[in-house]
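Q: here you go, sequence then predicted model.
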Amino acid sequence: MTFVEKQTLIPQAQYAKALRPLLPEEAFAPDFSKLVILFINLTILILGWAIAKHLDRWHLYLLWLYLPLAVVMGNSVIVLLFSSHDLMHGSVIRNSRLSYIIGFIGLIMLWMPPTLWKAVHNRVHHNKTNSLNDPDRNYLSAQPKTWGKWIQNLFVPSNEVNFIGLTVGMATAWGVHTFRNLTSVVLFNCESVNYVPAAFKVSAEERWKIATEFLLIIIIHLSILAYLEFNPLKLVLSYFLPCGIGYAGVMFYIYTNHMLCQMTSVNDPLVNSVSLRVPKLIDKLHLNFSYHTEHHIFPGMNSDYYPLVQKLLEIHYPGCINLLNFADAWRLLMLSPRHYKNEITFTDWIGEKSVICPLSQASKN
């Protein structure tokens, strides 16, 4: 017997209330292993740069041997975000000051001030997921054609994007996303900023903290570049290539998390979020980030238990969760436009096409 037949939007809190008694207490206990994972991947990056320090002594025909390490470093950039993500949701340690310090360290390679992350992700995105007020949603067709909207149109997977734009975008869109939100709150801090999908405000204290944190991040990145002697070879192989790979991996998840879904006025994770089927090894490496619907129901939960949440959703809300193979999710992104014409309809840059969101309630009925 199911809790509900899926006909109307259900608030996130209602799912959490229904499923919480069915989950073990340890699923909500701090998981210190994510802290170990964060520092292991930070160490991988540091070792990679230490090796790269001597690349100018390598023969040219041996430089390809560094490429596998660059790929591993790129994966470490991904894991640093995901482990910091869990940390800042409170599922790793309970000490808020220590979480802030370690979160800052973990987010350095992502150019993301932790105070900004808590505001844009924890506070706004999680409470207003894929609504008009979500900074992470697709742009509306009716929104002004600002530089932010233009860049996203060039970079985001859709039936309009070209290969070059998509390739460049996979490596740089994370930076654009961060830059948009950072400048919106630091320079303006008002809800009328039109180059972001949805502007939001932070307190005066948070605004200063974000600016200070970003300045420190810039200094640390410059220190890394200086350590590598601003050598183009060292920078390309050990800094730009790993960062590009890492940002591309992060953006793959971000694009598939919500961008195929309809907008919702009620925060219903089974409607406005997507979970992916990926190889088991990838789930292990990326801390079950593919279980994104489950995360939106229990954001502060130990991510090791998200598969159990998915099983409970399939039992009590059968056929309701948006669960896709990762390749199918990408294919749907590439076959559809990326601007909202209305809550359940996508359209193109000029607003001529009308495509029902492939994961909307309308398309399923």
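A: Okay, I see it.
Q: use CA for all of it now, contacts and neighbours both
A: Will do.
Q: isn't Ile356 up against Phe346?
A: Yes: contact between Ile356 and Phe346 holds when scored by C-alpha atoms under 8 Å: they sit 6.1 Å apart.
Q: of these two, which one has the most company?
A: Neighbours per residue, other C-alpha atoms under 10 Å: of Ile356 and Phe346, the larger number sits with Phe346, 25 against 21.
Q: that one - nearest residue in space that isn't next to it in sequence?
A: The shortest distance from Phe346 to any residue that is not its chain neighbour, by C-alpha to C-alpha, 6 or more residues apart in numbering, is 4.6 Å, and that residue is Tyr340.
Q: list the contacts for that neighbour?
A: Asn138, Tyr139, Leu140, Ser141, Phe346, Thr347 (C-alpha atoms under 8 Å, 6 or more residues apart in numbering).
Q: over to Phe104?
A: Pro113, Pro114.
Q: also the one 10 residues further on?
A: Going by C-alpha under 8 Å, 6+ apart, Pro114 touches Tyr100, Gly103, Phe104, Leu107, Ile210, Glu213.
Q: residues making contact with the helix or strand where the last one lies?
A: Which is Glu213. Assigned by DSSP states H and E, Glu213 falls within helix 204-227. Here helix 204-227 makes contact (C-alpha under 8 Å, 6+ apart) with 53, 108-109, 111-116, 182, 185-186, 189, 235.
Q: the structure to be compared is supplied as follows:
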Amino acid sequence: MLPPEVFERNPWQLMWLIPHLTIIAASISALLLTNIHWGYRLLLAVAIGHSYGCLMYLAHEILHGTVVKNGTLQNWLSGICMLPYCISPEHWKAWHNRSHHCHTSKTGRDPDSFGDVYMNRKAPFAKFTTKLAPGSGYLRSWFFMGFWFSFHALVTLFVHSKVFEYWKPAQRRKQLALFSAMVAFWAGVGYAVGPYNFAFIYLLPMVVANCVQMFYISTNHLFCDETQEENDPLINSLTVSTPRWVSWLHLNFGYHVEHHVMPYANSKHAPTIQAALKEHFGTRYHEMPLQQALRVLYETPPVHLSRQELVDMRTGIVYSTLGPNGELPQVVDQVAVPVRPRKRVKNRPAAVDVPVTETPPEDGEQNRAA
């Protein structure tokens, strides 16, 4: 159903390096060489951070092989783009290309999933990170967008990569050395420009860059079905729509079902792939405006009770996942707290009217956490 050009590389995307590197260089020069008001400094920090985030989108395309073919060139170009995040090309390919794409929404194996009840009960670190997630009900979750991508890069490098053996020991040492070199680079920048300038050159821009990434990433899978047995993007992924100019600026990153169906097709062709998916699969294809997806994200807990159920670990309120024809998550049940795993269900339960309590039931650990 797709024309041959959908499967061709798009080296013209490298032209995005010019405006973004220019914005970064010009903004940093203005911050260091002038005494402009702190309000303008904030605007420049936002511009720098947005360009950092957009370069990450470009690195994502490069490392999927959709821009240039040569592997060495891919590594150098993407390495420049990902330098603000201190992520090496091989780290990203192991984390994103292999672990996330091959095991999407599979508890434990997908590093971008918050897993199920069993994992959150048995793994203290998973329990800790879940409390940071949107929909967890904790105040700290409202800061999620501004730090999670950078934090999660550390988690995948130091925890997930070791548990699931991304690399052999020598390769792992190499990745840790590359990470240390990138951290040393930014530490050197901070020492050279001073703490005040460093805040506007790097720290505040990275908050913006994290938001640029996480507005999309967090809405693409978290309230979709868990897929332990099969990796079906029509079930575990969601496309989020934005104004056309925003989508163009962000390299069509919101077209996420399309990307998981054909990860090695350049994002330029995502609208063409979308049209074919809609024609072939109809309402099984899931799409939602970004603003609505963000609202649903914060209204829906991140932990799976079963394949098609999500549960609030504090209250026991159970929600459905995104429905097979795009039905929004809703309250379907309530279970006792502390929440325990239950057998996976194949059929989606009917919605029921369950009153949501303001505070969790009496339980020492849960109340302290709340």
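A: Yep, it's here. Fair warning: this is a prediction, and the values are worked out from it, not measured in the lab.
Q: report the buried residues of the helix or strand that comes right after the helix holding Glu213 of the first structure.
A: As assigned by DSSP H and E, the chain's next helix or strand after helix 204-227 of the first structure is helix 232-235. Using 16 or more other C-alpha atoms under 10 Å as the test for burial, helix 232-235 of the first structure gives Lys234, Leu235.
Q: could you find the closest non-adjacent residue to the aligned residue in the first structure for His50 of the second structure?
A: In the first structure, His50 of the second structure lines up with Asn75, judged by TM-score structural alignment. Take Asn75 of the first structure and drop its neighbours on the chain: the residue closest to it by C-alpha to C-alpha, 6+ apart is Gly246, 5.6 Å away.
Q: hang on, the one you found packs against Ile78?
A: Yes: if you go by C-alpha under 8 Å, Gly246 of the first structure and Ile78 touch, sitting 5.0 Å apart.
Q: these two - which one has more neighbours?
A: Between Gly246 of the first structure and Ile78, counting by other C-alpha under 10 Å, Gly246 is the more crowded of the two (28 against 25).
Q: residue in the second structure matching the more buried one?
A: Aligned counterpart of Gly246 of the first structure in the second structure: Ala209 (TM-score structural alignment).
Q: so which helix or strand takes in its match?
A: helix 204-217.
Q: from the contact counts, what lies against that helix?
A: With contacts taken as 3 or more C-alpha pairs under 8 Å, 6 or more residues apart in numbering; DSSP states H and E, helix 204-217 of the second structure sits against helix 38-63, helix 144-155, helix 290-299.
Q: and if we set it to 6 Å?
A: When contacts are defined as 3 or more C-alpha pairs under 6 Å, 6 or more residues apart in numbering; DSSP states H and E, helix 204-217 of the second structure packs onto helix 38-63, helix 144-155.
Q: what's the most buried one of the ones you listed?
A: helix 38-63 (a mean of 22; mean count of other C-alpha atoms under 10 Å).
Q: number of nearby residues for the aligned residue in the second structure for Tyr100 of the first structure?
A: Alignment note (TM-score structural alignment): Tyr100 of the first structure maps to Asn75 of the second structure. The local packing of Asn75 of the second structure (other C-alpha under 10 Å) involves 17 other residues.
Q: ditto for Gln14 of the first structure
A: For Gln14 of the first structure, using other C-alpha under 10 Å, the count is 12.
Q: what's the matching range in the second structure for the helix or strand encompassing it?
A: Using DSSP H and E, Gln14 of the first structure sits in helix 12-19. Mapped onto the second structure using TM-score structural alignment, helix 12-19 of the first structure spans no residues at all.
Q: tell me the contacts of the alignment partner in the first structure of His286 of the second structure?
A: With the correspondence set by TM-score structural alignment, His286 of the second structure lines up against Asn322 in the first structure. Taking C-alpha atoms under 6 Å, 6 or more residues apart in numbering, we find Asn322 of the first structure in contact with Val274.
Q: quick check: Leu132 of the second structure touching Trp142?
A: No: using C-alpha atoms under 6 Å, Leu132 of the second structure makes no contact with Trp142, being 8.1 Å away.
Q: which one of those two is surrounded by more residues?
A: Leu132 (19 against 15).
Q: how close does the equivalent of that one over in the first structure get to Asn181 of the first structure?
A: Aligned counterpart of Leu132 of the second structure in the first structure: Phe155 (TM-score structural alignment). Using C-alpha to C-alpha, to the nearest Å, Phe155 of the first structure is found at 17 Å from Asn181 of the first structure.
Q: picking up where we left off before, may I see the buried residues of the helix holding Gln14 of the first structure?
A: Gln12, Tyr15, Leu19.
Q: now the last one: closest residue in space, sequence neighbours ignored.
A: If I follow you right, that is Leu19 of the first structure. In space, Leu19 of the first structure is closest to Leu312, 7.4 Å off (C-alpha to C-alpha, 6+ apart).
Q: what does the second one give?
A: Ranked by C-alpha to C-alpha, 6+ apart and with sequence neighbours excluded, the top spatial neighbour of Tyr15 of the first structure is Ile297, at 6.7 Å.
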